[in-house]
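In: I'd like to go over a predicted model; first the sequence, then the structure.
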Amino acid sequence: MKFWKPVTLRPPLLLSIAAITGCFIIVLEYLSRLSHRNGGLVFAVNGFSTTATFSYLYLPTLIAVFYSMLWSWVDLDAKRLEPYFQMSKEGGVPARDSLFLHYPFDFVAFAPYRALRRG
């Protein structure tokens, strides 16, 4: 029997997201050190070209929005399918640990705490 997982929970996509996250961390750390070495951030945008202004003001926001959309796609699929993964365990599980799970409706910061408490 072939184990079914949605594309968002398969290793290629999860590893890609992990690699993208690692790249973001490295780039941000490099830019932070470069900024610190050169006297800090530039707060005035007068005199920059349109491309530089777009790259400085809007491109980081666009990248962050697309990254957060990708991450929320994976996050919501994991939360939505967790009850079914629990029910597929050998020997089954009680309803409170499967059908009654409602992680997608929890406040994001409280979901890990509730998951650990159910433990």
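Out: Structure received.
In: use CA for all of it now, contacts and neighbours both
Out: Will do.
In: which helices and strands sit right next to whatever helix or strand residue 61 lives in?
Out: Using DSSP states H and E, the element containing residue 61 is helix 59-87. For helix 59-87, not one helix or strand is in contact under the criterion 3 or more CA pairs under 8 Å, 6 or more residues apart in numbering; DSSP states H and E.
In: ok, second structure coming up, stack it against the first:
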Amino acid sequence: MVVSKPEVEPGETTTISADVTNTGGTPSTYTVELSIEGEMVDSRDVPLDPGDSETISFDVAKEEPGAYDFAVDDLTGSFDVRKPPAFPWATVIAIIVIIAAIIAVGIWYWTRGRRTG
């Protein structure tokens, strides 16, 4: 089983993929179920000839941050929805202060030059 993105932002899609194989001697249709936090959220019917395999993929997107446990039939795994990074207000304020200081120094030099010249 493969999780395309084990860590995602809220609303971002991750894909859960699993291989299904018909180990029997006759053609058969398998129902593959995806459960998240114990609740069945999707299923696929997969017809397979004897000995054939197919990769089944489920796209999942969650809005709430946290760890999510899932199961595809008897295979289990998890993925994390992480909080989006906070806006870097400290950086923005520092840039504004630096720009204001540069402007103030420029004005000071300009007015100083006009008085002496």
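Out: Structure received. Note that the structure is predicted; figures quoted are calculated from it, not measured.
In: tm score of chain vs chain?
Out: Overall, the chain-to-chain superposition scores 0.27 on the TM-score scale (TM-score structural alignment, normalised by the length of the second structure); 41 aligned residues with a CA RMSD of 2.8 Å.
In: quick check: buried residues in the helix holding residue 61 of the first structure?
Out: In terms of neighbour count (16 or more other CA atoms under 10 Å), helix 59-87 of the first structure has its buried residues at 74, 78-83, 86-87.
In: between these, which is closest to residue 33 of the first structure?
Out: When the buried residues of helix 59-87 of the first structure are ranked by distance to residue 33 of the first structure (CA to CA), residue 74 comes first, at 31.4 Å.
In: next, work out how far apart the closest one and residue 65 of the first structure are.
Out: 14 Å (CA to CA, to the nearest Å).
In: cool, residue 22 of the first structure as well?
Out: 17 Å.
In: one more: residue 111 of the first structure?
Out: Taking CA to CA as the criterion, residue 111 of the first structure is separated from residue 65 of the first structure by 22 Å.
In: doesn't residue 112 of the second structure belong to a helix?
Out: Yes - secondary structure of residue 112 of the second structure (DSSP: H, G, I helix; E, B strand; the rest coil): part of a helix.
In: burial count for it?
Out: Residue 112 of the second structure is surrounded by 11 other residues when neighbours are defined as other CA atoms under 10 Å.
In: tell me the contacts of it?
Out: Shown here is residue 112 of the second structure, which makes no contacts under the criterion CA atoms under 8 Å, 6 or more residues apart in numbering.
In: which parts of the second structure are helices?
Out: The residue ranges that make up the helices of the second structure, judged by DSSP state H, are 89-116.
In: quick one, strands of it?
Out: Counting by DSSP state E, the second structure has strands at residues 2-3, 7-8, 13-21, 28-36, 39-48, 53-61, 66-72, 75-81.
In: reformat those as JSON lines; add mean neighbour count.
Out: JSON lines is the format used below for the strands of the second structure (neighbours: other CA atoms under 10 Å):
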{"stretch": "strand 2-3", "mean neighbour count": "14"}
{"stretch": "strand 7-8", "mean neighbour count": "18"}
{"stretch": "strand 13-21", "mean neighbour count": "17"}
{"stretch": "strand 28-36", "mean neighbour count": "16"}
{"stretch": "strand 39-48", "mean neighbour count": "14"}
{"stretch": "strand 53-61", "mean neighbour count": "15"}
{"stretch": "strand 66-72", "mean neighbour count": "17"}
{"stretch": "strand 75-81", "mean neighbour count": "16"}
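In: now these as a markdown table including distance to residue 100 of the second structure?
Out: Conversion of those to a markdown table gives the following (distance: least, CA to CA, whole Å):
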| stretch | distance to residue 100 of the second structure |
| --- | --- |
| strand 2-3 | 48 |
| strand 7-8 | 38 |
| strand 13-21 | 42 |
| strand 28-36 | 52 |
| strand 39-48 | 54 |
| strand 53-61 | 43 |
| strand 66-72 | 41 |
| strand 75-81 | 39 |
